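> My questions concern the predicted model and sequence given below.
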Amino acid sequence: MRMHAGETVTLGERDAEWPQFVWTTLAGGLGGWVPAALFDREHGEATAQADHETLELDADPGEVLRLQRELAGWWWAGNADGAHGWIPARVLEYLD
């Protein structure tokens, strides 16, 4: 799901495992979990304050990823094949 800054969405319930995420439904009916910090209100009709994509990155144990930005306990990362997406920080081991 892709959301754009300024887009009007409907916010639903918070995720039990990741409470900083809220179920977000776009005007066309497509929904997904998005960090609540990206909206101008807590529930109901809201306006997106930033672009966001909900794509998750599949990674194998031991795979080295390039971390780009962190949001709500997840990192936007890329792998050696050029794929990008979100991966939870709690599954990562950081290298120097």
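Structure received.
> Only C-alpha atoms from now on, for both contacts and neighbour counts.
Noted.
> Could I get the buried residue list for whatever helix or strand Ile87 lives in?
Per DSSP states H and E: Ile87 is located in strand 84-88. Residues of strand 84-88 classed as buried: His84, Gly85, Trp86, Ile87 (neighbour count, 16 or more other C-alpha atoms under 10 Å).
> I'd like those as CSV, with distance to Ala5 appended.
As requested, the buried residues of strand 84-88 are arranged in CSV below (distance: C-alpha to C-alpha, whole Å):
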residue, distance to Ala5
His84, 20
Gly85, 19
Trp86, 19
Ile87, 22
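> Arg90: what's it in contact with?
Arg90 sits next to Gly73 when contact means C-alpha atoms under 8 Å, 6 or more residues apart in numbering.
> What separation do you get for it and Ala59?
13 Å (C-alpha to C-alpha, to the nearest Å).
> do Ala77 as well
Remark: distance between Ala77 and Ala59 (C-alpha to C-alpha) = 10 Å.
> neighbour count winner among the two?
Ala77 (20 against 13; other C-alpha atoms under 10 Å).
> what about versus this one:
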Amino acid sequence: MDYIVTGDWTASYADPIRLSPGERVRLSGRADVWEGHRWLWATATDGREGWIPDSLVFEEGGIHMARAEYTATELTCVAGQVLEGLQESHGWVFCRAADGDTGWVPRRHLVVSEG
């Protein structure tokens, strides 16, 4: 599905957290609700930290692990730009720009393209 960006968005993190399926995740206990969705502050095995969707982790034997591959990479974009939406989760859409760059954009900054 294609989207049109309604407001400029600048990526928040230079080196965002990335997780692989089954990777151990350390949760700090910090949580936040953004756009009605719960996010958890986490640290990956490589030391990168960031917010992750609460549905991404599961606990087994007292250890938290990632259910799926995840990156918190955000996509810097400008109003009027057309993006291809690849996945939607927790108030964000993972998009691909015409130049091939990918990343998350807040859903509130996007409208579905009618064309």
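Sure thing, it's come through. Keep in mind that what you see is a predicted model, and the values were worked out from it rather than measured.
> thinking again about what came up before, would you check the span in the second structure matched by the strand holding Ile87 of the first structure?
Using TM-score structural alignment, strand 84-88 of the first structure corresponds to residues 102-106 of the second structure.
> Please give the element, helix or strand, for Ala31 of the second structure.
Per DSSP H and E: strand 26-34 holds Ala31 of the second structure.
> and the residue nearest the centre of the second structure, what is it in contact with?
Against the mean C-alpha coordinate of the second structure, by C-alpha atoms, centre = their mean, the closest residue is Ala72 at 4.3 Å. Ala72 of the second structure is in contact with Pro16, Ile17, Arg18, Gly50, Trp51, Ile52, Gly103, Trp104, counting by C-alpha under 8 Å, 6+ apart.
> for Arg24 of the second structure, same thing?
Arg24 of the second structure neighbours (C-alpha under 8 Å, 6+ apart): Ala44, Thr45, Ile63, His64, Met65, Ala66.
> Among the residues you listed, pick out the one closest to Gln87 of the second structure, please.
Closest approach between the contacts of Arg24 of the second structure and Gln87 of the second structure, by C-alpha to C-alpha: Ala66, at 17.4 Å.
> Verify the contact between the closest one and Arg26 for me.
No - between Ala66 of the second structure and Arg26 there is no contact under C-alpha atoms under 8 Å: 10.2 Å.
> neighbour count winner among the two?
For Ala66 of the second structure and Arg26, the more surrounded residue by other C-alpha under 10 Å is Ala66, and the numbers stand at 20 against 16.
> residue in the first structure matching that one?
Per TM-score structural alignment, Ala66 of the second structure is aligned with Ala48.
> is it true that that match touches His4?
Yes - assessed by C-alpha under 8 Å, Ala48 of the first structure is found in contact with His4 at 6.7 Å.
> residues bridging contact with those two, i.e. touching both?
Residues touching both Ala48 of the first structure and His4 by C-alpha under 8 Å, 6+ apart: none at all.
> can you pull the contacts of the alignment partner in the second structure of Met3 of the first structure?
When the second structure is aligned by TM-score structural alignment, Met3 of the first structure is paired with Leu19. If you count contacts by C-alpha under 8 Å, 6+ apart, Leu19 of the second structure has them with Ala44, Ala66, Ala68, Glu69, Tyr70, Thr71.
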